[in-house]
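**Q** next comes the sequence, and after it the predicted model I'd like to discuss.
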Amino acid sequence: MIAALPMYDRPENRAAHDALWALIRDGLRARGICAPEALDRSLPHDAGWGRPDLVLGQICNLPWRAQFRGRVTRIAVADYGLPDTPPGHYHSVMVTRAGEALPPRPRLAINDPMSCSGWDAPQEWLLREGVQIGAVLVTGSHAASVRALAEGRADLAGIDAVTWGMLRRWEPAAASLTVIGRTTATPGMTFIAAGQVDPLPRRAAIAEALDALPADHRATLGLQAVVDLPESAYDRPLPPPPEAVAATVVARGPVSAPVLRQRKGAP
């Protein structure tokens, strides 16, 4: 059996995530649910979602909609208390290099084609602002997208607002970027478990753990509460694949979607 909370896990907040998991683990065991001693960090962030022994995991709403709806149990949605954002929701900030005008056909850096914050949610912003993408650079992570912008390899990126807050604290490249917009809010990171189980005991264990988490760890994570959203809150069309929008290049690092090759003649 495994448990993983990979979506916002970084070296700087690892101790806080471990402390949160220890409290959740004990709460699960007190409710008769077997739980592993420690979080699993050996797997890619998306490898645990389909595991039949997943006790507790975290998933972005796009892969849940596209691949895991009906296959896993939604437990609750993480609420990070983002300003002007409904409980249990998040949004992306659209960022570019500070002091530079956005080119007519900017290169968009995305963490993963199966990311709501990096690919799906920005589609509405691009349409609303009349921005036509010239190329898509798949970087493998939001941090890598930020570095791609700072290094001049891309011009624009949609960054999960929770991640953006962490990158501003811990990623030097973020200092050279500026926010030029934000996307529509969508359901945030969702706690899940394998198969079809009763979500209530797990939801209660998470809420209880948050209440007991020391203040310094809670401040590091920024996690305010867990919210029970209706399944209908996730209902939104799936986005087109990047290669249907613009020439696509995989920069480096793993991505959830199949490897996308640069089209002939692409910049």
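**A** That came in fine, so what should we check first? Values in this document were obtained by computation on a predicted structure and should not be read as measured data. Numbering: from 1, shown residues only.
**Q** please count neighbours and contacts with C-alpha atoms only from this point.
**A** Fine.
**Q** what sits up against the biggest helix by length in the chain?
**A** Determined from DSSP state H, the single longest helix within the chain is helix 14-30. Residues from elsewhere that reach helix 14-30 (C-alpha atoms under 8 Å, 6 or more residues apart in numbering): 5, 9, 34-39, 201-202, 205-206, 208-210, 212-213, 217-218, 220-221.
**Q** same question for stretch 137-157.
**A** With C-alpha under 8 Å, 6+ apart, stretch 137-157 has contacts from 94-97, 102-103, 106-113, 118, 159-160, 163, 167, 171, 173-174, 176-177, 248-255.
**Q** at 6 Å instead, please
**A** For stretch 137-157, the surrounding residues in contact (C-alpha atoms under 6 Å, 6 or more residues apart in numbering) are 94-96, 106-112, 173, 248-255.
**Q** the residues you listed in strands, which ones?
**A** Among the contacts of stretch 137-157, the members falling in strands are 94, 95, 96, 107, 108, 109, 110, 248, 249, 250 (criterion: DSSP state E).
**Q** which residues does the fourth one contact?
**A** Spelled out, it's residue 107. Residue 107 makes contact with 134, 135, 136, 154, 155, according to C-alpha under 6 Å, 6+ apart.
**Q** can you show me the helices along the stretch 51-200 of the chain?
**A** Secondary structure of the stretch 51-200 of the chain (DSSP state H, counting those that start in this stretch): helices at 61-63, 121-129, 142-150, 161-170, 199-212.
**Q** let's bring in a second model and compare:
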Amino acid sequence: MNLIASLPWYDLPASQHALDLFWNRLRTELECLSVSGLPARLNRELTPQQLWQRSELLLSQCCGPDLFTDDACALEPVARPIFQDLACTPGTYFSHIVTARSIPTTTNPRLVVNAPSSRSGCLALLEWLAEQGLAADAEPLISGSHQQSLQYLREGRADLAAIDAHSWGLLDHHGLSVIGCSREAEAPPFVRHRLNPIPASVLYAALDETIQELGPSIGISGLIETDIEVYRDMATDRSCLSACIQTGSAEQSRLRPVA
């Protein structure tokens, strides 16, 4: 079987070279563990949703709420990253609440989210909004990526967005301001397709070894074993997810969504 690998959640222009080097090293570790059929390169042609449904999928990433959607129901979480650039509990992350202008607390801000099933870009924003006692002006716009959400703010099409704090440093945020942060949540997991022939234990061992050597180059200092139960609470907040579903079609972006 020809296997497939992707690392889409933080696969942005600023990080692509480091991710390619990371994959090259991870592939070597997997080969040392007698894994064959490994791809020469990370897959950047198919969308994450397309990849998640392929039994050849050895490695990818998703957001916690994705695990409970039809697109990703065949995925098995293997590990959570420990982000070295975030001041939070190991194995968790949070979002920056971002605006291009001052948002008076008496107004109903216009929201933009990257995707309805995103913890960092959707659930985090709606939770923060509720904590501040604010209500959205209308159903959120759906941009397709964190990078595109920032562009919506710059263009004045929206007032607030929640941006994954790990991706913040990889994005152009000129002219934008952080006005708050969300509560911590379990970090987006590394995942495999459940029918992939390579055991999760083998993938974890290779990932762990590679992160010890090259993790800092992609902002990861360590790894924590995980499973789907860690993310179970994210599946129960259906009201937040449904609030982000627009009646119109979402604008498409060629950029990979970020958790």
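**A** That came through fine. Please read these numbers as outputs of a predicted model, since none were measured by experiment.
**Q** quick one: TM-score?
**A** Scored against TM-score structural alignment, normalised by the length of structure 2, the superposed chains reach a TM-score of 0.85; 246 aligned residues with a C-alpha RMSD of 2.4 Å.
**Q** in structure 2, what residues pair with the longest helix of structure 1?
**A** Across structure 2, the stretch matching helix 14-30 of structure 1 (TM-score structural alignment) is residues 16-32.
**Q** now the matching stretch: buried residues?
**A** Judged by neighbour count (16 or more other C-alpha atoms under 10 Å), stretch 16-32 of structure 2 contains these buried residues: 16, 18, 19, 20, 22, 23, 24, 25, 26, 27, 29, 30.
**Q** same deal with stretch 216-233 of structure 1?
**A** 217, 218, 221, 222, 223, 224, 225, 226, 227, 228, 229.
**Q** ok, now how distant is the third one from residue 16 of structure 1?
**A** Using C-alpha to C-alpha, to the nearest Å, one obtains 7 Å as the distance from residue 221 of structure 1 to residue 16 of structure 1.
**Q** now the fifth one
**A** Between residue 223 of structure 1 and residue 16 of structure 1 the distance is 11 Å, computed by C-alpha to C-alpha.
**Q** try the fourth one
**A** Note on residue 222 of structure 1: its distance to residue 16 of structure 1, by C-alpha to C-alpha, is 10 Å.
**Q** now swap in the second one and tell me
**A** Computed as C-alpha to C-alpha, the residue 218 of structure 1 to residue 16 of structure 1 distance reads 7 Å.
**Q** and the longest strand for structure 1?
**A** Secondary structure of structure 1 per DSSP E: the longest strand is strand 72-79.
**Q** how about that strand, which residues of structure 2 does it hit?
**A** Under TM-score structural alignment, the match for strand 72-79 of structure 1 is residues 75-82.
**Q** gap between that stretch and the chain center?
**A** 12 Å (C-alpha atoms, centre = their mean, to the nearest Å).
**Q** so which residue of structure 2 lies furthest out from the middle?
**A** Farthest-out residue of structure 2 from its mean C-alpha position, per C-alpha atoms, centre = their mean: residue 106, at 31.4 Å.
**Q** which of the buried residues of stretch 16-32 of structure 2 lies closest to residue 63 of structure 2?
**A** Closest approach between the buried residues of stretch 16-32 of structure 2 and residue 63 of structure 2, by C-alpha to C-alpha: residue 19, at 18.5 Å.
**Q** related to what we said a few turns ago, among the helices of the stretch 51-200 of structure 1, which comes closest to residue 188 of structure 1?
**A** Closest among the helices of the stretch 51-200 of structure 1, using C-alpha to C-alpha: helix 61-63, at 6.9 Å.
**Q** which part of structure 2 matches that closest one?
**A** Helix 61-63 of structure 1 corresponds to residues 64-66 in structure 2, going by TM-score structural alignment.
**Q** so what's the gap between the matching stretch and the chain middle?
**A** So, by C-alpha atoms, centre = their mean, the centroid of stretch 64-66 of structure 2 is 9 Å from its chain's centroid.
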